[in-house]
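Enquirer: Mind looking at a prediction? Sequence and model below.
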Amino acid sequence: MVRIIGFFVGLFFAVGVLWAFATGAYTVASQGYLKEKTAETEFHRHPAALHLSSDGPFGKFDNRQLQRGYQVYKEVCKACHSLNHVAFRDLAELGYSEAEVKAEAASWTVPGIDPNTGEETTRPGTPTDYFPKPFANDIAARAANHNAIPPDLSLMAKARHEGPAYIHSLLTGFTDPATYKNEDGKSLKQEFPDFQTPPGLYFNPYFANLNLAMPPPLTSDGQVTFKDGTPATVDQMATDVAAFLVWTAEPSLGKRHQTGWPVLGFLLFATVLAFLAKKQVWARARVRRD
């Protein structure tokens, strides 16, 4: 009876493995090798590598860079994109003093309630407020962005594959489809003469379907004047705002790196102690048996 049950259990797992393999092979075939070649599949470009100080197990945030990235967000990105999960008080982690955080919060206008009438109004922000949304609702957002809702940027660096590199490449990747060539040197217009960027959209090979509603936000060097004197090239601004969005997505990253290595060292030390104790205990047991 046990053998029969074991046989059916093994058969069940074997069928499960074969089913998983078959569905995986079908998915790969339907999404890749058997899929018709299109402009999107042939000319979509993967993000270029981006190296930040927060990369790697020993990485830590560069506060000066984060402050520059915040400045880019404030002067360029906030017109369309929100930071729903970030409060003004969180800016203290970027190296701002308490007075600077209060002044920065007060420079923003946030929704409020009139205490006398109970009606909705606006007021200067306080450190406990979260960054306000740029649009009152989705309808207003669509109306201002060719029927597209600009995504919230709080978690964008983690929501996209190769998030920081994707953000940097997207911001610097706007180009003319008439002259665009992929990594193999193939011309988009020669390979797909009928390809068009619809009115109101903008060509960007780093975006999945090549056309997106966001116009180029970083149009020229010097668009932002950094307070620390760093030259504000388009590449520098894109790098800094990508670093800032890494922080908004995981503000505890630096502390986690700092804490992680001591914890790993302690666990390694405890493991060695446990191994030596085990050898000592069993050595005494063998002596007693002998």
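Expert: Received it, and whenever you're ready, just let me know what you need.
Enquirer: Only C-alpha atoms from now on, for both contacts and neighbour counts.
Expert: Noted.
Enquirer: How far off centre is stretch 192-205?
Expert: 25 Å (C-alpha atoms, centre = their mean, to the nearest Å).
Enquirer: I should have written stretch 253-268 there, sorry.
Expert: Stretch 253-268 sits 23 Å away from the centroid of its parent chain (C-alpha atoms, centre = their mean).
Enquirer: swap in stretch 188-208?
Expert: The answer for stretch 188-208 is 25 Å, by C-alpha atoms, centre = their mean.
Enquirer: What's the end-to-end length of it?
Expert: 15 Å (C-alpha to C-alpha, to the nearest Å).
Enquirer: Stretch 195-206 now?
Expert: 16 Å.
Enquirer: go on, stretch 198-211?
Expert: Start-to-end, stretch 198-211 (C-alpha to C-alpha) is 8 Å.
Enquirer: Please, which helix or strand holds Pro205?
Expert: Using DSSP states H and E, Pro205 maps to neither a helix nor a strand.
Enquirer: close enough to count as contact, Thr248 and Val86?
Expert: Yes. Using C-alpha atoms under 8 Å, Thr248 is in contact with Val86, at 6.8 Å.
Enquirer: And here is the other one:
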Amino acid sequence: MIRIFSMLVGAFFSLALLWSAGKGTVAYISEPPAKTVEAEFHQHPKALSLSSDGAFGKFDRQQLQRGFQVYSEVCATCHAIKQVSYGDLRELGYNEAEVKAIAAKAQVPEYNPATGEVKQHPGALKDHFPPVVYGGAGSPPDLSLIAKARHGGAAYIYSLLTGYADQAGYKNEKGEELLKKFPDAKTPDGLFFNPYFANLNIAMPQPLVSDGQVSYKDGTKASVDQMAQDVSAFLVWTAEPKLEKRHQTGWPVLGFLIFATVLAYMAYRTVWAEKKGH
């Protein structure tokens, strides 16, 4: 009796679930939810290939130095990299004298616990990049870990930097114009249209505006696309400075684990071979 009752209860809930799913499907087909402007026009990051990609990836030191130059001359006014110390820059291929010269140009705040005073001193190798004092509304994000904090990583950063567009003529994949399909979606004053940003409107003005904005020391042509790639590569390094060491360590460890697994399996076969024969 209990078994029959349990079966009836199960059948009732199964039918209720099927009815609910069917009703929801019919409602969705007959009256699909209205698409938002963000869902319709937001773009996924463009493809970006860097030397640090993949399990065997290594940093291109020349590109990292170019990226640091773009950061220093364009981005550092608003965005800090507080997790990076000046001494870390030696990993980019700079010698100690060059790093000391870079650090000495900065004024780093130092808190005195005895007096409560904050004094400035020229940067040294042990110092981290100082926070940025920003006078506008809000606070621009620190870029130290931005390549790990944003979905898409370096590709997102590259796409955002090169993705500013004229909203009036922007079209989606179907060729429909934004303001014709969503007349009320005009970008508010003080914001800038960028289809790679989550809600399409970003407070940051376009930072890379023209070719040659930075004069690369290695002679590379500083196109907007090149500068965006280089600073994206640099921000991958700030987020994962030990990436190469992790790769170098990971493969021997993986090899050892595979060897140990094979050895353990062979030992298992040897120990249990006679037992299985009986």
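Expert: The structure has been received and is ready for your questions. Because the structure is a prediction, the values reported are computed rather than measured.
Enquirer: sorry, back to before: overlap in contacts, Thr248 and Val86 of the first structure.
Expert: Ser154 (C-alpha atoms under 8 Å, 6 or more residues apart in numbering).
Enquirer: out of the two, which sits in the more crowded spot?
Expert: Set side by side, Thr248 of the first structure and Val86 show more neighbours around Thr248, with 24 against 20, by other C-alpha atoms under 10 Å.
Enquirer: What are the boundaries of the strands in the stretch 151-278 of the second structure?
Expert: Counting by DSSP state E, counting those that start in this stretch, the stretch 151-278 of the second structure has strands at residues 192-193, 201-202.
Enquirer: what's the distance between the counterpart of Glu191 of the first structure in the second structure and Lys174 of the second structure?
Expert: Applying TM-score structural alignment, one finds that Glu191 of the first structure aligns to Lys181 in the second structure. The spacing between Lys181 of the second structure and Lys174 of the second structure, counted by C-alpha to C-alpha, is 12 Å.
Enquirer: Also Gly67 of the second structure?
Expert: Per C-alpha to C-alpha, Gly67 of the second structure is found 35 Å from Lys174 of the second structure.
Enquirer: Of the two, which one has the most company?
Expert: Between Gly67 of the second structure and Lys174, counting by other C-alpha under 10 Å, Gly67 is the more crowded of the two (24 against 7).
Enquirer: correct me, but the more buried one touches Trp237?
Expert: No. Between Gly67 of the second structure and Trp237 there is no contact under C-alpha under 8 Å: 9.9 Å.
Enquirer: distance of Tyr96 of the first structure from Lys278 of the first structure?
Expert: For Tyr96 of the first structure, the distance to Lys278 of the first structure (C-alpha to C-alpha) stands at 51 Å.
Enquirer: Those two - which one has more neighbours?
Expert: Tyr96 (16 against 11).
Enquirer: What lines up with that one in the second structure?
Expert: Residue pairing (TM-score structural alignment): Tyr96 of the first structure is matched to Tyr94 of the second structure.
Enquirer: Which residues are in contact with that match?
Expert: For Tyr94 of the second structure, no residue meets the contact criterion (C-alpha under 8 Å, 6+ apart).
Enquirer: What about Ala159 of the first structure, how many residues nearby?
Expert: Counted with other C-alpha under 10 Å, Ala159 of the first structure comes out at 11.
Enquirer: check contacts around the one in the second structure that sits across from it in the alignment.
Expert: By TM-score structural alignment, Ala159 of the first structure lines up with Ala149 in the second structure. Taking C-alpha under 8 Å, 6+ apart, we find Ala149 of the second structure in contact with no residue.
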